[in-house]
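Novice: heads up, no residue letters with this:
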């Protein structure tokens, strides 16, 4: 770099006379002496002046406050000579640059070997930073590519320095950083073999003094590969490399050893590792794992001790010098990173404490006769938590006790426990009202469920669970518009509330808005892609919209997730039947019948299919099975008898009709068939007997037909893909989540094809009925399934 010419000169200036000079003879250059001003004229030896004459008889005493020989040049004068160089001799010496024969100083060459190596090193550092930045942003693929490129550049840097003899300037730390970053990126991309190979290369390099600690990372790779014995080996080798002064690191490694033992099912060894950590460096995660190990071993006493140890772990709150909490972590005004981290730690600690209490409470005390041990266990856990100064968590455990009553179907005790919270703080009252609404809804008491749901909404208008329960109550009363509005409000409060979105789709389906229902279920499928109920409802919506190809596409996906499900197979058969593909429909219906042989819709379709194709021998077993499943339905027995007659087995047909008449003496259809058969067989006496009974039965049937009918017709049915309300429903609580309300997905044992219903109604003409009457009469399974007969 070019320096200032004046800065190149230091020390004593040559060519200056020994004698003092007057002010008129003062040179224009700066004083070159390093002595302090005002000390008189300096001698050649550099000693300060003392006020006496120096170097001559004419010397004068020191009377000036300036140097006796020199003074600063005027401000207007230039410090440089004519040629621009520094002139300490006042123009009497040569002028020009510092080296008159060579010109100005040259800049250092940028193409030199050392500068090239530095440039390559800067590129390696840049690639390292870019790799870590990509990893932080979640782009792991690009992070790995950058790490590989940094490795290549670093190896090129090593070769360059070796070629130019610059091995002494080799940057070992940079080599370590590049190799370590590459191994980490391999690990993040689940390339464990490459990561282990890279870690091994680093550890074997003797130049890296602390590389042995990377065995922890190797243990993590083995752990993620579920090679737990190898992971334990690496953790123990890393433990030997860590000095005893690094206690926190040592105990973290011991915690990892405990995790590996727990994965292997060696809970006793895991317990020893966790015990050691809890004694020296306790934390909530290790305390919870210790409780789990004690629970797995079934040791009640150790479970209580471990839970007490968990409660003794200091809470992760910010405290001042007096030990008091400095700030309230729940307040939204604190939003910096530190408070966010403290808030996360607090939530994690509370969640682990509650989970541990709910885990061990049913087991820490044995049941004795009428005294269930789980009640005592919950009470003990709640008492321990409250004594530790966490009253809010104690209330959570008491609420968990009420949920435990619900799981054991002890509804009275559950209601009693929940009502204890009605006079406590608002947050607890809201949750209690939500749970009570859910409980009453399960019991079928819609009015009480509505009451508590309204109470929960009054306490907290933005409680999505309470709004779902409100919608469930409206749905149970068949007020589908109100239910839809409640579900929409719940989704507005909590956009990812799966229960609200699912129930919203059901409500849209009940209102006939299949496009809106499809939109709701499609959104839920994106949130919960592996929900079989949602996939089924999407297919049902496409079926209702007439988009059968899309419906089959979704059902194919569903069939891979739930193979051999009879409801799905029957649904696929019904869609193929609608599209006219009878072969595929027969295949799916046959598979559904093989899986679940008592589905009446499937049985009726199979029987009707074989009748349609005049294969009566194959239809008989299906109708006979239907008659045994529904013995009170005479139509199935009539179909069996008619099939026997169609195949020419009149004896079995006659016996079957007689048996039907014995159990159903007033059945008009049976008597008609008996008269017809007896006439064909020449049984005149029996013909007269059955004719008399037939006329009597017809008069009785006419009287019944003249009477007003009560209730809805038997032929009502649901739209395709939907089943009738089957009760039970889905309230939503903070601890118990159930299925959606009354209108659930179609039962897997109920075919959703509306044309599979059984036609009914006495006195209707047979389809295509010709002269003499058709023996199929009123037992038809639908005009589009059975052909007409003569």
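Specialist: Arrived safely. Keep in mind the model is a prediction, meaning the values are calculated, not measured.

Novice: hey, let's count contacts and neighbours off CA atoms from now on
Specialist: Fine.

Novice: now residue 694: how far from residue 687?
Specialist: 10 Å (CA to CA, to the nearest Å).

Novice: Which of the two has more residues huddled nearby?
Specialist: Between residue 694 and residue 687, counted using other CA atoms under 10 Å, residue 694 has the larger neighbour count: 22 against 19.

Novice: Run through the neighbouring helices and strands of the helix or strand containing residue 550.
Specialist: Taking DSSP states H and E as the definition, one finds residue 550 inside helix 548-561. Based on contacts counted as 3 or more CA pairs under 8 Å, 6 or more residues apart in numbering; DSSP states H and E, the elements that helix 548-561 packs against are helix 532-544, helix 566-578.

Novice: put this beside the first:
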């Protein structure tokens, strides 16, 4: 059959169009939109992370400015934000892009701010969170911070545990870091009193990374163990450490202006400052170590010990410190009151360089001033100034010598010159205040003492002097305020209470005066002045029976003063204890048989009591005593008149022959110098000390100026050379300064 081509029918529905391409376009747009959302969310999270980083920076800046509380608040807010960001990442499925460095910095900053605010338990918890998180790497150093917190809490065993765990996680090639951790372990063992373990830690440091601090601490451990041989070896190892400071590279050796400008620029940069600090640390460590071990390395013979240390120092790169050790040896003799060996050592140093010569002459001036050899003290003070005219200690000592001669105006000039060299020279400020008081320049004295108070804020001695100047100026309210401030520092000082009582007494406030004098008496019952005031107060208040108890105590404290015995008997007589008063008068007569006043009271009392026989006996003794006293007075008058006539006759016979010689002496200026001057000063001082017992209205009769001596702050007896007040009846009134010893703190 014939096949005809037939038209085919459409296999698609009517009105249907292919849309494969359109379907593909729609899917492409959906993928692009989903990618944009993820990118936008990532940008939002990163923006929040940048703000968190800024908050961390702001927290650190606040902490550096001292606003620790504000820094902690910002750190907490940053941590809160960081947690929210982490939750957002988890919800969005973007955990792969989490910034672990930011998370670590936020948590670490929170812990640091807790520690800065003394919230140690919270800080330890924050550090513990970081340490336990295994995501963070190299967190072993965090345990050093934890160990430091335990050290501050005095939990030294826990501190050692943390330091050792940190040491295990620090790689061996970090030698400096490991040495510092070992030093902290040694400090903890010292605090625990385990000196052998501490020495082992420091020995490890000295073998791996020797330095001055661990070397000094090693010597200190051997000192605590009383091991003389190991002290010697450790001292030699300390001397073998190099400071790494090259002084020659800062010296100008050519005329090249460019090189000179370069050297001038680098001589004051931060590296040069670091080198100076290291050199100072080296010198201080060596000198302190020598001072510590010298008395113990040669069978308790400190002189031989110092000689050994000096010889070792001379053979080391630090040979210039030998002279300093010689000076400290002389000062050690001074502390043992051996003046002659100290003088011999210091005089041997006069041929050294100018700095050493100035120090030795200054100390010689101080020694002679203590011995009241003012001429020699002035001479050596002048020599010290010739060697170094900018030595403030020598200027102070020179001022003291001229003040000793009574030239207060010149002493003021020396003190002012010392302050121009060193504005914080406490000795110069204190002595300047005393000198200004002596020449009646109260405003200048007040200014000096207030400046000194700004330097030594807790020194009650300075506060007392400020109060005394205000009292002399008539401002009793200010004086009371400063005395109370001094009393808040020195709580149990009876003299301060006594001064407050005297001021209140002068103002008529008897109740306050009684309270302060009574408090002073409770603290120190042996003060005659306080006892006398309390007894007088009870007599005025018509309580003679209480006054009798105080006079009885005064007679025990000062048994050679007849006044207290008489006042005690008078109080007993006033109370009505006539027989007891009579017995007291009889005892007093036995102790003081030449007291006319006692016999008069005995005659009067026996007469009143109708004891005629005893009254006649005492009256007869009184007549014999009067006769004896008259004969003695006549004899003394004859002797003194004969002596005066003999001196006048001898002077007339020598007047002609010595006229030329006297003229030569006046011309040469020998009158009033040397011993004569010092003798007059001593006589005046003794007269003042006698009259000081009768001081009225609590006026200061004189102040004693103590000389200064060029001693480093670390010398244990340095407080003995500080100026002290000595006013009227308060020769023993001293205010002690407590030196703050450096503690072993972890680095």
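Specialist: Ah, there it is. These numbers come from a predicted model, not from an experiment.

Novice: Return the most buried member of the helices and strands packed on helix 548-561 of structure 1.
Specialist: Greatest average neighbour count among these goes to helix 566-578 (a mean of 26), per mean count of other CA atoms under 10 Å.

Novice: Report the aligned residue range of structure 2 for that one.
Specialist: Aligned using TM-score structural alignment, helix 566-578 of structure 1 spans residues 494-506 in structure 2.

Novice: After superposing, tell me the mean distance of the matching stretch to structure 1.
Specialist: Once fitted to structure 1, stretch 494-506 of structure 2 is off its aligned match by 2.3 Å on average (mean CA distance after the TM-score superposition for structure 1).

Novice: quick one: contacts of that stretch?
Specialist: 464, 476, 480, 483, 486-487, 510, 512-517, 519-521, 523-524, 530, 697-698, 730, 733 (CA atoms under 8 Å, 6 or more residues apart in numbering).

Novice: Give me the buried subset of the residues you listed.
Specialist: Those of the contacts of stretch 494-506 of structure 2 that meet the buried threshold are 464, 476, 480, 483, 486-487, 512-517, 519-521, 530, 698, 733, by 16 or more other CA atoms under 10 Å.

Novice: What's the match for residue 261 of structure 1 in structure 2?
Specialist: So, by TM-score structural alignment, residue 261 of structure 1 is matched to residue 189.

Novice: same question, residue 464 of structure 1
Specialist: Under TM-score structural alignment, residue 464 of structure 1 pairs with residue 392 in structure 2.

Novice: Please tell me how far its match sits from residue 428 of structure 2.
Specialist: Using CA to CA, one obtains 8 Å as the distance from residue 392 of structure 2 to residue 428 of structure 2.

Novice: So if I had to pick from those two, which one is more boxed in?
Specialist: Looking at residue 392 of structure 2 and residue 428 with other CA under 10 Å, you find the greater number of neighbours at residue 428, namely 31 against 26.

Novice: contacting residues for the corresponding residue of structure 1 for the more buried one?
Specialist: Residue 428 of structure 2 maps onto residue 500 in structure 1, with residues paired by TM-score structural alignment. With contacts defined as CA under 8 Å, 6+ apart, residue 500 of structure 1 is in contact with 468, 487, 488, 490, 491.

Novice: So the second one is in contact with residue 502, correct?
Specialist: No. Under the contact definition of CA atoms under 8 Å, residue 487 of structure 1 does not touch residue 502, with a separation of 9.0 Å.

Novice: Give me the more crowded residue out of the two.
Specialist: Applying other CA under 10 Å to residue 487 of structure 1 and residue 502 shows that residue 487 carries more neighbours, namely 29 against 25.

Novice: Show me what that one aligns to in structure 2.
Specialist: Under the alignment (TM-score structural alignment), residue 487 of structure 1 pairs with residue 415 of structure 2.

Novice: Would you mind listing the residues in contact with that match?
Specialist: 395, 396, 399, 428, 429, 431, 432.

Novice: now swap in residue 380 of structure 2 and tell me
Specialist: Shown in contact with residue 380 of structure 2 (CA under 8 Å, 6+ apart): 361, 362, 364, 365.

Novice: Of these, which are still contacts in structure 1?
Specialist: Comparing those with structure 1 on both residues aligned by TM-score structural alignment, their matches' CA atoms under 8 Å, the contacts found in both are 361, 362, 364, 365.

Novice: Could you tell me which of those residues are located in helices?
Specialist: With helices taken from DSSP state H, the overlap with those comprises 361, 362, 364, 365.

Novice: could you dump those residues to CSV with neighbour count?
Specialist: CSV is the format used below for those (neighbours: other CA atoms under 10 Å):
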residue, neighbour count
361, 28
362, 31
364, 28
365, 32
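
Novice: quick check, nearest of those to residue 635 of structure 2?
Specialist: Nearest to residue 635 of structure 2 out of those is residue 365 (CA to CA; 47.0 Å).

Novice: That closest one - nearest residue in space that isn't next to it in sequence?
Specialist: Excluding the flanking residues, the one nearest residue 365 of structure 2 by CA to CA, 6 or more residues apart in numbering is residue 377, at 4.0 Å.

Novice: Which residue in structure 1 aligns with that neighbour?
Specialist: With TM-score structural alignment as the criterion, residue 377 of structure 2 matches residue 449.
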